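Colleague: sequence and predicted structure are below.
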Amino acid sequence: MASSGADLVVVLNCGSSSIKFAVYDSGVDPLPRKPLWNGKVQGIGGPAADFGESGVAPFAIALDAGEPYHAALALIRDRILARLAGRRVGVVAHRVVHGGSRYFEPVRVDAGVLDDLRGYIPLAPLHQPFALEAVAILLREYPRLPQVACFDTGFHHTLPKVEQILPLPYDAWERGLRRYGFHGLSYAYMATVLPERHGAIARGRTVVAHLGSGASLCAMQDLRSVATTMGFSALDGLMMGTRTGALDPGALLYLMEIEKLALDEVGQLLYHRSGLLGVSGLSPEPRVIVRHEDDQGETGERARIALALYVRRIVREIGALAAVLGGLDLLVFTAGVGEHNAFIRERVCRDLAFLGLELDDDANAAHAAVVSTAGSRVRVGVEPTNEEWVAALQARSAIMPA
């Protein structure tokens, strides 16, 4: 359907050092999965920030050293305004990582909602404060512009209570200490696209592996979340680029009681200095670490053990989710590592051969949509995620209900 000249939807996905944006035409129904244009500012707060967008090669930018995040948002605002061509922005959608025990559905943000969401910053410190800073700036500069928070925790609202509750005294549950799950916008997209790609099999016993700088798995039954690896915070579950994933809490007690690390030092360790980066000493990126596996000495040994641990944690958790599901019909890899690192997929699938899973090496090397053999008892897919489209769809529905 051709555009009606209706308002535009702008999606902001804000992290600590980058801001991604995408612009969609709300006058097209159904909403196109490809944006009119999109872009990204990265390196915010560092020595070499750059900006890139559709049709424009990335170029270096200078951001105000005092308030680089504000400057990056202002740059995005100005670039969008320059390309409106007489159109109007009708709503801004924000990916907000944590909605706590109160917010599951997309919600229009006002000052009260913003204050509520600030209470969840300690649970997602790499993302929550930056998304909310963008909301606050726009509320101040454009108070009449609708803004909608779209929650990464929302998709997991279908988790049964046995998957949500923590083995703490029961009053912890009543205070909101529970397993929430994350990467929900990505999994919501998978729930839409996987039946289109794989038909009825997608409604069976499915595990989606969202492997990026942050990483988690989601077990789906009938396209609904029934178990996931991230829990109360975005630290739980799989080993990640710089985050530990699941960790014996006794190790934290030791670090604080015996090694006398302060609370902020422990936070830095868990979020920024661990995972692939911490074990390898090289990089949070598997594609960088793998180049050093054949190195001699400690460098090679640490590269090998980092990747082996990364894969082992993924395999172990897929096995656990398969047990919860009572078997496995479909395994799907998505996000940056999952979509683009064939060697990670190969190693994970090799260790899951006991499930009857067989990988097609040529298809895997080509990043095909289906990378398992015809005879594999478990189908294995690779599917690009599209969190921005889900956020745009949710925001449009929130302010312009059918």
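Modeller: That came in fine, so what should we check first?
Colleague: okay, CA-based contacts and neighbour counts for the rest of this
Modeller: OK.
Colleague: gap between residue 288 and residue 83?
Modeller: Separation of residue 288 from residue 83 (CA to CA, to the nearest Å): 37 Å.
Colleague: do residue 215 as well
Modeller: Note on residue 215: its distance to residue 83, by CA to CA, is 34 Å.
Colleague: of those two, which one has the most company?
Modeller: Each of residue 215 and residue 83 has its neighbours counted (other CA atoms under 10 Å); residue 215 has more, 28 against 10.
Colleague: quick check: end-to-end length of stretch 105-117?
Modeller: Counting by CA to CA, you get 13 Å between the two ends of stretch 105-117.
Colleague: also stretch 156-172?
Modeller: Using CA to CA, the two ends of stretch 156-172 sit 19 Å apart.
Colleague: all helices of the stretch 151-300 of the chain, in order?
Modeller: 161-164, 170-174, 184-198, 249-257, 263-272, 275-280, 286-289, 297-325 (DSSP state H, counting those that start in this stretch).
Colleague: outside of the fifth one, which residues touch it?
Modeller: This means helix 263-272. 126, 235, 242-244, 252, 255-256 (CA atoms under 8 Å, 6 or more residues apart in numbering).
Colleague: run the last query once more with 10 Å
Modeller: Under the contact criterion CA atoms under 10 Å, 6 or more residues apart in numbering, helix 263-272 has outside partners 122, 124-126, 234-235, 240-245, 247, 252, 255-256, 260-261, 273-275, 278, 284.
Colleague: what does the fourth one give?
Modeller: The contact list for helix 249-257, computed with CA under 10 Å, 6+ apart, reads 258-263, 265-266, 270.
Colleague: what subset of these is buried?
Modeller: Neighbour counting by 16 or more other CA atoms under 10 Å classes 261, 266, 270 among the contacts of helix 249-257 as buried.
Colleague: helix/strand/coil for residue 331?
Modeller: Classification of residue 331 by DSSP: H, G, I helix; E, B strand; the rest coil places it in strand.
Colleague: was I right to think it contacts residue 209?
Modeller: Yes. Counting by CA atoms under 10 Å, residue 331 does reach residue 209; the two are 7.5 Å apart.
Colleague: before we move on, the earlier item: out of the helices of the stretch 151-300 of the chain, flag the one nearest residue 37.
Modeller: The minimum distance between residue 37 and those falls on helix 184-198, with 19.2 Å, by CA to CA.
Colleague: try this one side by side with the last:
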Amino acid sequence: MPEWLLALNVGSSSVKFAAFPRAAGSELLRGGVSSIDDQPQLRLRRVGEGLSVGSCGALVTDLRTAIEHALDSALSCLDRSKLVAVGHRIVHGGADFTRPTLLTTETVEALSQLERLAPLHQPASLAAIDLVARHAPDVPQWGCFDTAFHAAQPRFNQVFALPAELAARGVRRFGFHGLSYEHAAQVMRQRYGGGGRAIVAHLGAGASLCALRDGVSVATTMGMTPLGGIPMATRPGDLDPGAILYLLEELGMSISEVRDVLYRRSGLLGLSSESGDMQRLLASARPQAAEAVSFFIESVQREIASLAAALGGVDTLVFTAGVGEHAPVVRAGIGAACAWLGVRIDSALNEANADEIHVPGSAIRVAVVRADEEGIIAKHLRDILLS
């Protein structure tokens, strides 16, 4: 058994993990716990074996127990004495963490100060760090930050039109889903030698878009927290700040009630009054579900137009993450809405979830990329261990 690395990707609604050899090589193991709030399942694939799917039963009741079950599954499949490093996807690194960082006690304390900026994600990531420390106390852990990918953006894409003293106190744009965008940029380099002016649409339970020039982030739709941009499963996306004041001042809602509305009751769930899950909405016969899907598509195409302006044109449009990879209806709707820009999607290729789904000769290349934040985490760990 070779020495190996573990990448943990704790999201707002799922836990993913993958193991890789310390030296170059493909993954040894990949899995995840999904449907945490409704019949949680463990999916596991070991090298040379097929995919196994099983119920987690009473072992998983919330996100923390899902993390523990995922960690136990990984450690039971491989020789834990050969585990040399663990890497974590951490959503918010703030202004200070712009590269992979060793997770010391002081670092974890600093990251805990950012919990209010990412309450669905940051506490879960810190819980994962704690659980790993309990299971493998001698194994170094490293944090890889979603915000770091956007640190090189032009300054005017990192600020709000607010008083300078507020910016000095940390009120600014950061952007998220950076590990996913980093992976998309890597795939474009491998496939096309670069990618030129690209817009990547990370469409999942959490969703955002990013404009890249030669693999470097130029602009993105999320801001200071993972609430902004396009509507998501349970988050509203961009919202008139005056609406928040109205909820507080006129409707008399408490801050905790407003936080619950914004993080857990809005987005596709709020619009449809049915579900935040795109596949369930697509299968629904209720008009509210269809309206929620249409609202989502309209929001995405508006952001594509904005990001195209930031780039001065588009060469490649990339779809990634759960909805981006597995919802041809949504991709087709976005493509049709962006026909004016030169996007032309081939129906057969789209239905087949092909790597490229544009019509031959189309002015804009349209690609589908399987999200692999775990692979990017492993890449960073290898780079660290080699340095």
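Modeller: Thanks, I have it. Predicted model only: the values in this text are computed from it and were never measured.
Colleague: and the TM-score between these chains?
Modeller: Once superposed, chain against chain, the TM-score is 0.93 (TM-score structural alignment, normalised by the length of structure 2); 382 aligned residues with a CA RMSD of 1.9 Å.
Colleague: which neighbours do residue 331 and residue 209 of structure 1 share?
Modeller: Each of 219, 318, 382 lies in contact with both residue 331 of structure 1 and residue 209 under the rule CA under 10 Å, 6+ apart.
Colleague: could you dump those residues into JSON lines and include neighbour count and distance to residue 6 of structure 1?
Modeller: Below are those laid out as JSON lines (neighbours: other CA atoms under 10 Å; distance: CA to CA, whole Å):
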{"residue": "219", "neighbour count": "26", "distance to residue 6 of structure 1": "38"}
{"residue": "318", "neighbour count": "24", "distance to residue 6 of structure 1": "44"}
{"residue": "382", "neighbour count": "23", "distance to residue 6 of structure 1": "34"}
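Colleague: now the strands for structure 2?
Modeller: Secondary structure of structure 2 by DSSP state E: the strands cover 4-10, 15-21, 29-34, 41-46, 51-55, 83-90, 101-102, 141-145, 197-203, 207-213, 216-220, 316-320, 365-369.
Colleague: next, format the buried ones among the contacts of helix 249-257 of structure 1 as JSON lines and append distance to residue 53 of structure 1.
Modeller: Below are those laid out as JSON lines (distance: CA to CA, whole Å):
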{"residue": "261", "distance to residue 53 of structure 1": "42"}
{"residue": "266", "distance to residue 53 of structure 1": "37"}
{"residue": "270", "distance to residue 53 of structure 1": "33"}
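Colleague: now for the equivalent of residue 147 of structure 1 over in structure 2, how many residues are close by?
Modeller: In structure 2, the residue paired with residue 147 of structure 1 according to TM-score structural alignment is residue 141. The tally of other residues near residue 141 of structure 2 (other CA under 10 Å) stands at 22.
Colleague: excluding its backbone neighbours, what's nearest residue 141 of structure 2?
Modeller: Leaving aside its sequence neighbours, residue 141 of structure 2 sits nearest to residue 86 (CA to CA, 6 or more residues apart in numbering; 4.7 Å).
Colleague: and the gap between the one you found and residue 170 of structure 2?
Modeller: Per CA to CA, residue 86 of structure 2 is found 29 Å from residue 170 of structure 2.
Colleague: okay, those two: which has more neighbours?
Modeller: Using other CA under 10 Å as the criterion, residue 86 of structure 2 and residue 170 rank with residue 86 on top: 23 against 12.
Colleague: could I get the contacting residues of the equivalent of that one over in structure 1?
Modeller: By TM-score structural alignment, residue 86 of structure 2 lines up with residue 92 in structure 1. Taking CA under 10 Å, 6+ apart, we find residue 92 of structure 1 in contact with 8-12, 22-23, 108, 135, 138, 145-149, 391-392, 395-396.
Colleague: list buried members of the residues you listed by neighbour count.
Modeller: Using 16+ other CA under 10 Å as the burial test, these include 8-12, 22-23, 108, 135, 138, 146-149, 391-392, 395-396 as buried.
Colleague: contacts only, for residue 226 of structure 2.
Modeller: With contact set as CA under 10 Å, 6+ apart, residue 226 of structure 2 has these partners: 91-92, 117-121, 174-177, 206-208, 232, 235, 237, 263.
Colleague: map it across to structure 1 for me.
Modeller: Match for residue 226 of structure 2 (TM-score structural alignment): residue 234.
Colleague: same question, residue 323 of structure 2
Modeller: Matched by TM-score structural alignment, residue 323 of structure 2 corresponds to residue 337 in structure 1.
Colleague: go ahead and confirm that match touches residue 212.
Modeller: Yes. Using CA under 10 Å, residue 337 of structure 1 is in contact with residue 212, at 5.1 Å.
Colleague: which residues do these two both contact?
Modeller: With contacts taken as CA under 10 Å, 6+ apart, residue 337 of structure 1 and residue 212 have residue 285 as neighbours in common.
Colleague: so for residue 345 of structure 2, what's the nearest residue that isn't a sequence neighbour?
Modeller: Closest residue in space to residue 345 of structure 2, ignoring its immediate chain neighbours: residue 358 at 4.3 Å, by CA to CA, 6+ apart.
Colleague: spit out the contact partners of the counterpart of that neighbour in structure 1.
Modeller: In structure 1, the residue paired with residue 358 of structure 2 is residue 372, using TM-score structural alignment. Residues near residue 372 of structure 1 by CA under 10 Å, 6+ apart: 331, 349, 357-364, 378-381.
Colleague: distance of residue 372 of structure 1 from residue 330 of structure 1?
Modeller: Applying CA to CA to residue 372 of structure 1 and residue 330 of structure 1 gives a distance of 10 Å.
Colleague: show me whatever sits in contact with both of the two.
Modeller: Common contacts of residue 372 of structure 1 and residue 330 (CA under 10 Å, 6+ apart): 357, 378-381.
Colleague: let me have those in JSON lines, extended by neighbour count and distance to residue 312 of structure 1.
Modeller: Shown next, in JSON lines, are those (neighbours: other CA under 10 Å; distance: CA to CA, whole Å):
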{"residue": "357", "neighbour count": "22", "distance to residue 312 of structure 1": "16"}
{"residue": "378", "neighbour count": "24", "distance to residue 312 of structure 1": "19"}
{"residue": "379", "neighbour count": "24", "distance to residue 312 of structure 1": "20"}
{"residue": "380", "neighbour count": "26", "distance to residue 312 of structure 1": "18"}
{"residue": "381", "neighbour count": "22", "distance to residue 312 of structure 1": "20"}
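Colleague: now those in CSV, with distance to residue 192 of structure 1?
Modeller: As requested, those are exported to CSV (distance: CA to CA, whole Å):
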residue, distance to residue 192 of structure 1
357, 24
378, 20
379, 18
380, 17
381, 15
